[in-house]
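Asker: with the input below, show me the fold.
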Amino acid sequence: MGSSRAVTAVGIVGLGVISRQYLETLLSVDSVRIVAVADLDQDRAQAVAQDIDGCRALTTDELMAAPDVDIVLNLTIPEAHADVALAAIAAGKHVYGEKPLAATLADAERIVAAAAAAGVSVGSAPDTVLGTGVQTARAAIDEGLIGQPVSASATWISAGHESWHPHPDFYYLTGGGPLLDMGPYYVTSLVQLLGSVTAVSGAASRSRSTRTIGSGPREGEEIRVDVDTHLTGILHHASGALSTVTVSFDGVATRSAPIEVHGVEGSLVVPDPNTFSGEVLLRTRGGEGWQTMAPSAGYEDSGRGVGLVDLVAGSARASGEMGLHVLEIMTAIMSSAATGARETLRTTVERPGLVPLTPAASWRRD
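Answerer: Sure, this is the predicted structure:
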């Protein structure tokens, strides 16, 4: 992406819980500057703006029309992702959004097509995969340390977000559920590690029709559940590797490694892809047990928003095309679970380039 200014000006739409993490990252980076924020709660927008030098609180429409906004950071709820992204594109602005790219595959396809037609860039979370955890594992695969990759597994189990989130409703509505909420971290990691997916098979279940909020001002309130809350998918990668992903709001906990990758000469344990770092373990054929790998790739000390920084720099490793492919994988898992048939995918994506080991001091201030 390009800008007429040396520093890319960012306008943020949506100032919920996740925005704090983005603000922490972006306010420490010299290549971007937050110039405007918008939220349905104007008081919240005003409160955020007054803490950022040169930032003003606007309505969403005003932010889209603002000539000094180069890129829109879309942190709205999933059901609003497409409307906000398409409005930004129509205004000639680049856009980077929280995952999933959109609540439906059709909307995600519209976003990518509209951006291509307008000549603007689209990026999509998760950008956790650009940290040293997943990228060090990726480097090990690229260097042939496990030989030909054969399989992988990804597992995330919890009792659901209503135990801690004060307003968990959207996790259980269309566009939510454990697959669209947590799945992007795991599926994106599997694509980063093993490449694009050509077909999937899925199964799903739903344990309850309502959930009870466990904390905050609405504690004890029941909310409805409109989506499946336990899903498993088998991913057929174009490389020939097979991977399995299981995500659930219907368990309690798991001791399974977040991600394991197995090749003919070795195996890798990959850290939690909802974080940016963590230990990568390698065990090779004939080796002496599991060895901890030193970080060898990825943005050090990274946080949410590094994908936007990467996009601004012209690398676009957390691209809209990646977000689209990952969303099709997930929606195909859900479709396959509903029909019992294997689903062939229409989209594909090039495996992004490896992130070289990038010291924190080279991309963000202390």
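
Asker: C-alpha only now, for contacts and for neighbours.
Answerer: Will do.

Asker: what segments of the stretch 51-200 of the chain are strands?
Answerer: 56-57, 71-74, 94-97, 122-124, 149-157, 197-205 (DSSP state E, counting those that start in this stretch).

Asker: what's the closest of these to Ala337?
Answerer: strand 197-205 (4.0 Å; C-alpha to C-alpha).

Asker: for the helix or strand following the closest one, buried residues please.
Answerer: Next in sequence after strand 197-205, counting helices and strands by DSSP states H and E, comes strand 210-212. Neighbour counts over strand 210-212 (16 or more other C-alpha atoms under 10 Å) mark Arg211 as buried.

Asker: now find how far off-centre the next helix or strand after strand 210-212 is within its chain.
Answerer: Next helix or strand after strand 210-212 toward the C-terminus (DSSP H and E): strand 222-224. For strand 222-224, the separation from the chain centroid amounts to 26 Å (computed by C-alpha atoms, centre = their mean, to the nearest Å).

Asker: after strand 222-224, which helix or strand is next?
Answerer: strand 230-237.

Asker: contacting residues around that following strand?
Answerer: 178-179, 194-206, 242-250, 333-334 (C-alpha atoms under 8 Å, 6 or more residues apart in numbering).

Asker: who are the contact partners of Ala294?
Answerer: Here Ala294 is in contact with Thr136, Val280 (criterion: C-alpha under 8 Å, 6+ apart).

Asker: how close does it sit to Ala361?
Answerer: To Ala361, Ala294 is 18 Å away according to C-alpha to C-alpha, to the nearest Å.

Asker: tell me which of the strands of the stretch 51-200 of the chain lies nearest to Trp164.
Answerer: The nearest among those, by C-alpha to C-alpha, is strand 149-157 at 15.3 Å.

Asker: now do that closest one against strand 230-237, angle only.
Answerer: Taking axes from the mean of the first three to the mean of the last three C-alpha atoms, to 10 degrees, one finds that strand 149-157 is oriented at 160 degrees with respect to strand 230-237.

Asker: Proceed likewise with the subsequent sequence, for comparison:
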Amino acid sequence: MRPVGIGIIGCGNISAAYLKAARGFPVLDIRAVADQRREAAEMRGAEFGIPARSVEDLLADPAIEIVLNLTIPAAHVEVGLRILAAGKHAYGEKPLGIDYRDATRLTAEADRRGLRLGSAPDTFLGGAHQAARRFVDEGHLGQMVGGTAFMMGPGHERWHPDPDFYYKPGGGPMLDMGPYYITDLVNLLGPVSRVVGLSPEPRRERTITSEPRRGQLIQVEVPTHVAGALQFASGAVVTMVMSFDVAGHKHLPLEVYGTEGSLTVPDPNHFGGAPLFLRKGGEWEEVAVTEPFADGNYRSIGLADMASAIRRNRPHRASGALALHVLEVMEAFARSAETGAAITIETRPERPAPLSADPSLTGILEETI
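Answerer: All right, here's what the predicted structure looks like:
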């Protein structure tokens, strides 16, 4: 398969993970990196042996077919629109945008131009999550009833060198970590139909405890503890809590329940681990993970799947439609908390196809492992 030329805009922390993982996918040909801060692009380019260019030059290069948008969340829509206007397919980090209505500009523009739009997270394509998907699809849980999703910790100022944006519009635990959990739940259960949310008043200041800014204060502008429930179009109801205000907890990250059994799903922020299944009246047992991409950090598999989809003329899995749905769901928590009402979700994306369901991907998997 002819490799797809890739350019990257945004050379911050996450770019290193993408560049490392991309080396394992021959369908991806990383041709250039760019950043508004030229020195950041040059540093990352030197690290990985990739040319650093200006954003304008990168967008003008006819050899680049997909541009990977790794800018901060507040810039995702505007940079994405620039990519599409340049005639390139766009794939971005999560979330798709920080405002649902604004993000619809991206999906509309991609459709208008006949271009692909994709978005992280792609961890749901990891071996553990595909194994859980297979187990659900095989009917072992019976009729799906509900689930739980918990991500609770003290906040990212403990470890991130420059954590301010986590507490500005576009940040907070829901928009930062919610995409992993909600995307994986849609992978398992299908689209969400309704959301109810609550959120207490956040602390207005937080103290950075990481280096090099230890002791500095961050002004908080977003909810930092969000709780509520998702009702899926299938009828299943999932309780969800996302928090940067909790010292610790003993809940598992993700569980789904059916009439015939319960399934624990490994952390949706990672690719590996093993699901556990409890049959009604039985004992917990480990679900065998025979699917690939369960033994490392494969951040960029969604990009590789989109590149493969372009070459093979098939749908890609980490789609703009899926990301827009997840953004609408996340935004609904805040709207529900403000209004006291349940929020009906308008979007209804198709459930992403499992990796095993597409024979055309088999060759790509064999080529990339």
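
Asker: in the first structure, what residue corresponds to Val238 of the second structure?
Answerer: Per TM-score structural alignment, the equivalent position to Val238 of the second structure in the first structure is Ser243.

Asker: buried ones among the contacts of strand 230-237 of the first structure?
Answerer: 178-179, 194-204, 242-250, 333-334.

Asker: the helices in the first structure, which residues?
Answerer: Along the first structure, counting by DSSP state H, helices occupy 19-26, 42-49, 60-65, 78-90, 105-118, 132-142, 177-181, 183-194, 306-312, 320-339.

Asker: quick one: the first one aligns where in the second structure?
Answerer: The counterpart of helix 19-26 of the first structure in the second structure, counting by TM-score structural alignment, spans residues 15-22.

Asker: cool, the shortest one as well?
Answerer: Aligned using TM-score structural alignment, helix 177-181 of the first structure spans residues 172-176 in the second structure.

Asker: what about stretch 92-103 of the second structure, how long is it end to end?
Answerer: Per C-alpha to C-alpha, stretch 92-103 of the second structure runs 12 Å from first to last residue.

Asker: correction: stretch 85-99 of the second structure
Answerer: From start residue to end residue, stretch 85-99 of the second structure stretches across 20 Å - C-alpha to C-alpha.

Asker: what's the answer for stretch 57-75 of the first structure, then?
Answerer: Note: stretch 57-75 of the first structure ends 15 Å apart using C-alpha to C-alpha.

Asker: next one: stretch 260-267 of the first structure
Answerer: End-to-end distance of stretch 260-267 of the first structure (C-alpha to C-alpha): 7 Å.

Asker: that older thread, between the strands of the stretch 51-200 of the first structure, which one is nearest to Gly287 of the first structure?
Answerer: Ranking these by proximity to Gly287 of the first structure (C-alpha to C-alpha) places strand 149-157 first, at 17.6 Å.

Asker: what's in contact with the closest one?
Answerer: Against strand 149-157 of the first structure from outside (C-alpha under 8 Å, 6+ apart): 141, 182, 186, 190, 194, 240-254, 256-264.

Asker: tell me how far the residue positioned nearest the centre of the first structure lies from Thr229 of the first structure.
Answerer: With distances taken as C-alpha atoms, centre = their mean, the residue of the first structure nearest its centroid is Pro126 (1.9 Å). Separation of Pro126 of the first structure from Thr229 of the first structure (C-alpha to C-alpha): 21 Å.

Asker: show me the contacts for Ser196 of the first structure.
Answerer: Contacts of Ser196 of the first structure (C-alpha under 8 Å, 6+ apart): His237, Ala238, Ser239, His325, Thr348, Val349, Glu350, Arg351.

Asker: try it again with 7 Å
Answerer: Going by C-alpha atoms under 7 Å, 6 or more residues apart in numbering, Ser196 of the first structure touches His237, Ala238, Thr348, Val349, Glu350, Arg351.

Asker: for the aligned partner of Arg53 of the second structure in the first structure, what are its contacts?
Answerer: Aligned counterpart of Arg53 of the second structure in the first structure: Leu58 (TM-score structural alignment). Residues counted as contacts of Leu58 of the first structure (C-alpha under 7 Å, 6+ apart) are Ala36, Val37, Ala38.

Asker: same thing but 6 Å
Answerer: Ala38 (C-alpha atoms under 6 Å, 6 or more residues apart in numbering).

Asker: measure it to Gly97 of the first structure for me?
Answerer: Relative to Gly97 of the first structure, Leu58 of the first structure is positioned 19 Å away (C-alpha to C-alpha).

Asker: and for Gly353 of the first structure?
Answerer: 21 Å.

Asker: compare the contacts of Ser196 of the first structure and tell me which is most surrounded.
Answerer: Counting by other C-alpha atoms under 10 Å, His237 has the largest number of neighbours within the contacts of Ser196 of the first structure, with 20 neighbours.

Asker: which residue is the nearest non-sequential neighbour of that residue?
Answerer: Val197 (4.1 Å; C-alpha to C-alpha, 6 or more residues apart in numbering).

Asker: give the equivalent position in the second structure for the one you found.
Answerer: By TM-score structural alignment, Val197 of the first structure lines up with Val192.

Asker: ok, now which ones touch that match?
Answerer: Counting by C-alpha under 6 Å, 6+ apart, Val192 of the second structure makes contact with Gln231, Phe232, Ala233.

Asker: how many neighbours does Val112 of the first structure have?
Answerer: With other C-alpha under 10 Å as criterion, Val112 of the first structure counts 24.
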